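Peer 1: Let me see the structure of the following:
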Amino acid sequence: MDITFLKTFLEVAKTRHFGRSADALFITQSAVSARIKLLEQTLGVELFVRKRNDIQLTPSGANLLRHAEGIVKGWERARQAIAVDPALAASLSVGCLFDLWSILVRKWSARVSALAPDIALQADILNAEVMVQRLSLGVLDLGFMFDPPQTPDLELRQVTAVPLILVSSRQGQDLDGATTEGYVMVDWGSAFGVVHAEKFPNLPAPHLRTNSGQVALDYIHGNGGAAYLPLAVVAPLLDNGLLHRVDDAPVIERHAYAVFRADAIERYSLKKALAALE
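Peer 2: Have a look, this model is predicted:
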């Protein structure tokens, strides 16, 4: 099977539109239709229900979607491994949450490069669900996340504590004011949500909900307000007076984990990656 057929399928599944898929892939709309038709003929099933201005996945299409991304990523990784510089001994594919890049992974990647300059790194920003899926498929070597799932094939290693503190754009604001006037609720994971609900049982609806600390920080810069953000991220902003700590607010601590396949622990690149965490 031509891997471009699966890439085309993924694009159509994302856009639900043959014309927009053609634009994204820099091919004609007829070429998109032809590729999908050939893929359906190869698999012996229909992948899409085609209606005017309404393209939906069939049950078979939905099943293929769960596997197609892993196949495409696996193929791309194989190509990268074949094309790797002869001076490099191995490659390592890493995923992390957006907020963990600045908190943890950026400095860790520098340590890996210093400790093992013969390893080629591939780093991607991914959500936890995608990381777990790719780890299970073997197309991702290492993932950094909060609240990792407990599964038999994946091993977890606690890497660092991440203290989250309540900060505000307004100097001298107390806890009640910070959580009622422009409060931004950041989803730092299910464990954070439980503790947050215990600490603030009667919290009014927040002005904004987001799963990104950076989004919350940008919003506060532009509009004012308050949010729980990592101390490591906001420390410079506290020092120069751009943000202010809400002194009577409790600190909520989260833990970041490195997640990897248990059967890959003896791989040279993974050993070096884990050593760089110590």
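Peer 1: okay, CA-based contacts and neighbour counts for the rest of this
Peer 2: Fine.
Peer 1: What residues of the top helix by length along the chain count as buried?
Peer 2: When the chain is parsed with DSSP state H, its longest helix is helix 59-82. If you call a residue buried by 16 or more other C-alpha atoms under 10 Å, then helix 59-82 has these buried ones: G61, L64, L65, A68, E69, G70, I71, V72, K73, G74, R77.
Peer 1: So the fourth one sits against L6, correct?
Peer 2: Yes - counting by C-alpha atoms under 8 Å, A68 sits close enough to L6 to count as a contact (6.3 Å).
Peer 1: Okay, helices next: where are they in the stretch 151-278 of the chain?
Peer 2: 175-178, 190-199, 213-223, 231-239, 268-275 (DSSP state H, counting those that start in this stretch).
Peer 1: Among those, which comes closest to P250?
Peer 2: The minimum distance between P250 and these falls on helix 190-199, with 8.1 Å, by C-alpha to C-alpha.
Peer 1: Which neighbouring elements make contact with the closest one?
Peer 2: Helix 190-199 sits against strand 252-261, with contacts defined as 3 or more C-alpha pairs under 8 Å, 6 or more residues apart in numbering; DSSP states H and E.
Peer 1: list the buried ones in the strand it packs on?
Peer 2: Going by 16+ other C-alpha under 10 Å, strand 252-261 has these buried residues: I252, R254, A256, Y257, A258, V259, F260, R261.
Peer 1: Show the contacting residues for the closest residue in space to the fifth one that isn't next to it in sequence.
Peer 2: What that stands for is A258. Of all residues beyond its chain neighbours, the one nearest A258 is F144 (4.7 Å), with distances taken as C-alpha to C-alpha, 6 or more residues apart in numbering. With contact taken as C-alpha atoms under 8 Å, 6 or more residues apart in numbering, F144 is in contact with G95, C96, L97, L100, V105, A256, Y257, A258, V259.
Peer 1: you'd agree F144 is in a strand?
Peer 2: Yes - assessed by DSSP: H, G, I helix; E, B strand; the rest coil, F144 belongs to a strand.
Peer 1: and the angle from the lengthiest strand in the chain to helix 190-199?
Peer 2: Secondary structure of the chain read by DSSP state E shows that its longest strand is strand 154-168. When axes from the mean of the first three to the mean of the last three C-alpha atoms, to 10 degrees is applied, the directions of strand 154-168 and helix 190-199 differ by 40 degrees.
Peer 1: and for comparison, fold this next one:
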Amino acid sequence: MDTELLKTFLEVSRTRHFGRAAEALYLTQSAVSFRIRQLENQLGVNLFTRHRNNIRLTAAGERLLPYAENLMNTWMAAKKEVSNTSRHNEFTIGASASLWECVLSPWLPRLYKEQPGMQFEARIAQRQSLVKQLHERQLDLLLTTESPKMDEMSSQVVGQFNLSLFCTAPSRPKSALTYLRLEWGPDFQQHEAGLLISDDIPLLTTSSAEIVTRMLPELNGCAWLPVSWATQREGLNLVSDSVEVTRPLYAIWLQNCDKLNQLREILKTPVIL
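Peer 2: The predicted structure is shown next:
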């Protein structure tokens, strides 16, 4: 199927006029008529009824219209995706919402400053989804607190940060607060289970630090937050009997990644200062 035929069909169906369709497509009117005849011959049906100044879709044309729109939308999306893969100045970095909000956001301005000409996509998703995207080459670099589990992936520790329990009321112990779970990965849940009372059932579970921080005063809660991030925000106080847990930050990529040169340059910019 020639997509130009469908494009012409859609323009004629929109304008209901061969001349105006020709102007919109920068074609001659005879070229538009020829394309419509080609499409009709391929389908074996008439798509328009032609009367002077009165062009209407036939029943077959009405049936074709939604399919033609979907096909053209799919084709345009495919062209965009294929062209993007050939543009080596585009780089997609994935991480969880909590990592972007608390740890990685200051890194992006430094990347733009030190990598002029690059275009970045900061993708937010759960680690499992991002690992799949990395494996399917939809993602160039994954930043996570857990080491890779697949042999075809390479990794590098690019920093570490400390987590501690924070709340909005000063000098409160854990026992006086409800627990709100900010997800830091399955590995952290093992630490979490040992540090909390057995009946501390989270009133809220989220992957967003902004959401959990907003709900701390509402629920008289506490949550594990990066110390360097939380101490810079007004209204957050360290839970009086909290401890600090150190979490590593890994950069993970496919060993046969086709953007290894760009990746190495990007990782020269410190992720955590």
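Peer 1: Could you work out the most separated pair of the buried residues of strand 252-261 of structure 1?
Peer 2: Farthest pair in these, by C-alpha to C-alpha: I252 and R261, 29.3 Å.
Peer 1: Identify, from the buried residues of helix 59-82 of structure 1, the entry nearest to V139 of structure 1.
Peer 2: G74 (5.4 Å).
Peer 1: how about the nearest residue to the closest one, chain neighbours excluded?
Peer 2: V139 (5.4 Å).
Peer 1: Which of the three states applies to the aligned partner of the one you found in structure 2?
Peer 2: The alignment partner of V139 of structure 1 in structure 2, by TM-score structural alignment, is Q138. Under the three-state scheme (three-state DSSP), Q138 of structure 2 adopts coil.
Peer 1: tally of neighbours for Q138 of structure 2?
Peer 2: Neighbour count of Q138 of structure 2, defined by other C-alpha atoms under 10 Å: 14.
Peer 1: separation between it and K174 of structure 2?
Peer 2: Going from Q138 of structure 2 to K174 of structure 2 by C-alpha to C-alpha, to the nearest Å gives 42 Å.
Peer 1: And for Q119 of structure 2?
Peer 2: Q119 of structure 2 is 44 Å from K174 of structure 2, by C-alpha to C-alpha.
Peer 1: How about A22 of structure 2?
Peer 2: Here the criterion is C-alpha to C-alpha. By it, A22 of structure 2 lies 72 Å from K174 of structure 2.
Peer 1: And Q29 of structure 2, by the same measure?
Peer 2: Q29 of structure 2 is 77 Å from K174 of structure 2, where distance means C-alpha to C-alpha.
Peer 1: Looking at the two, which one has more neighbours?
Peer 2: K174 (21 against 16).
Peer 1: need the contact list for that one.
Peer 2: C222, V239, S240, D241, S242.
Peer 1: cutoff 10 Å now
Peer 2: K174 of structure 2 sits next to 165-167, 196-197, 200, 221-223, 239-242 when contact means C-alpha atoms under 10 Å, 6 or more residues apart in numbering.
Peer 1: Restricted to strands, list those residues.
Peer 2: Mapping the contacts of K174 of structure 2 onto strands (DSSP E) picks out L165, F166, C167, G221, C222, A223.
Peer 1: can you put those residues in JSON lines and add neighbour count?
Peer 2: Output for these, formatted as JSON lines (neighbours: other C-alpha atoms under 10 Å):
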{"residue": "L165", "neighbour count": "26"}
{"residue": "F166", "neighbour count": "27"}
{"residue": "C167", "neighbour count": "30"}
{"residue": "G221", "neighbour count": "25"}
{"residue": "C222", "neighbour count": "32"}
{"residue": "A223", "neighbour count": "28"}
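Peer 1: biggest separation within those, which pair?
Peer 2: Farthest pair in those, by C-alpha to C-alpha: L165 and G221, 9.8 Å.
Peer 1: Overlap in contacts, the two.
Peer 2: The contact lists of L165 of structure 2 and G221 share K174, Y179, L180, where a contact means C-alpha under 10 Å, 6+ apart.
Peer 1: Dump those residues into a markdown table; add distance to I36 of structure 2 as well.
Peer 2: Formatted as a markdown table, the shared contacts of L165 and G221 of structure 2 follow (distance: C-alpha to C-alpha, whole Å):
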| residue | distance to I36 of structure 2 |
| --- | --- |
| K174 | 73 |
| Y179 | 66 |
| L180 | 62 |
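Peer 1: Next one: the residue nearest to A258 of structure 1 from L104 of structure 1, what distance?
Peer 2: Taken as C-alpha to C-alpha, the span from F144 of structure 1 to L104 of structure 1 is 9 Å.
Peer 1: between the two, what contacts are shared?
Peer 2: C96, V159, A256.
Peer 1: Show me what counts as buried in stretch 209-227 of structure 2.
Peer 2: Here stretch 209-227 of structure 2 shows A209, V212, T213, M215, L216, G221, C222, A223, W224, L225, P226, V227 as buried, counting by 16+ other C-alpha under 10 Å.
Peer 1: count of residues packed around T144 of structure 2?
Peer 2: Neighbour tally, T144 of structure 2, other C-alpha under 10 Å: 24.
Peer 1: Sorry, slip of the keys, the one I care about is L92 of structure 1.
Peer 2: Neighbour count of L92 of structure 1, defined by other C-alpha under 10 Å: 21.
Peer 1: ok now the helix or strand where S129 of structure 2 lies, how far from the chain's centre?
Peer 2: Following DSSP states H and E, one finds S129 of structure 2 within helix 127-135. Helix 127-135 of structure 2 sits 11 Å away from the centroid of its parent chain (C-alpha atoms, centre = their mean, to the nearest Å).
Peer 1: Mind reading off the mean deviation between it and structure 1?
Peer 2: Helix 127-135 of structure 2 differs from its equivalent in structure 1 by a mean of 1.2 Å after superposition (mean C-alpha distance after the TM-score superposition for structure 1).
Peer 1: Please list the residues outside that helix that contact it.
Peer 2: 92-96, 123-125, 136-146, 148-150, 152-153, 184-186, 252-254, 257.
Peer 1: So for that helix, what gets flagged as buried?
Peer 2: Applying 16+ other C-alpha under 10 Å to helix 127-135 of structure 2 flags R127, L130, V131, Q133, L134, H135 as buried.
Peer 1: tilt between it and helix 186-195?
Peer 2: 160 degrees.
Peer 1: about what we covered before: closest to S269 of structure 1 among the buried residues of helix 59-82 of structure 1?
Peer 2: Using C-alpha to C-alpha, R77 is the member of those that lies nearest S269 of structure 1, at 14.6 Å.
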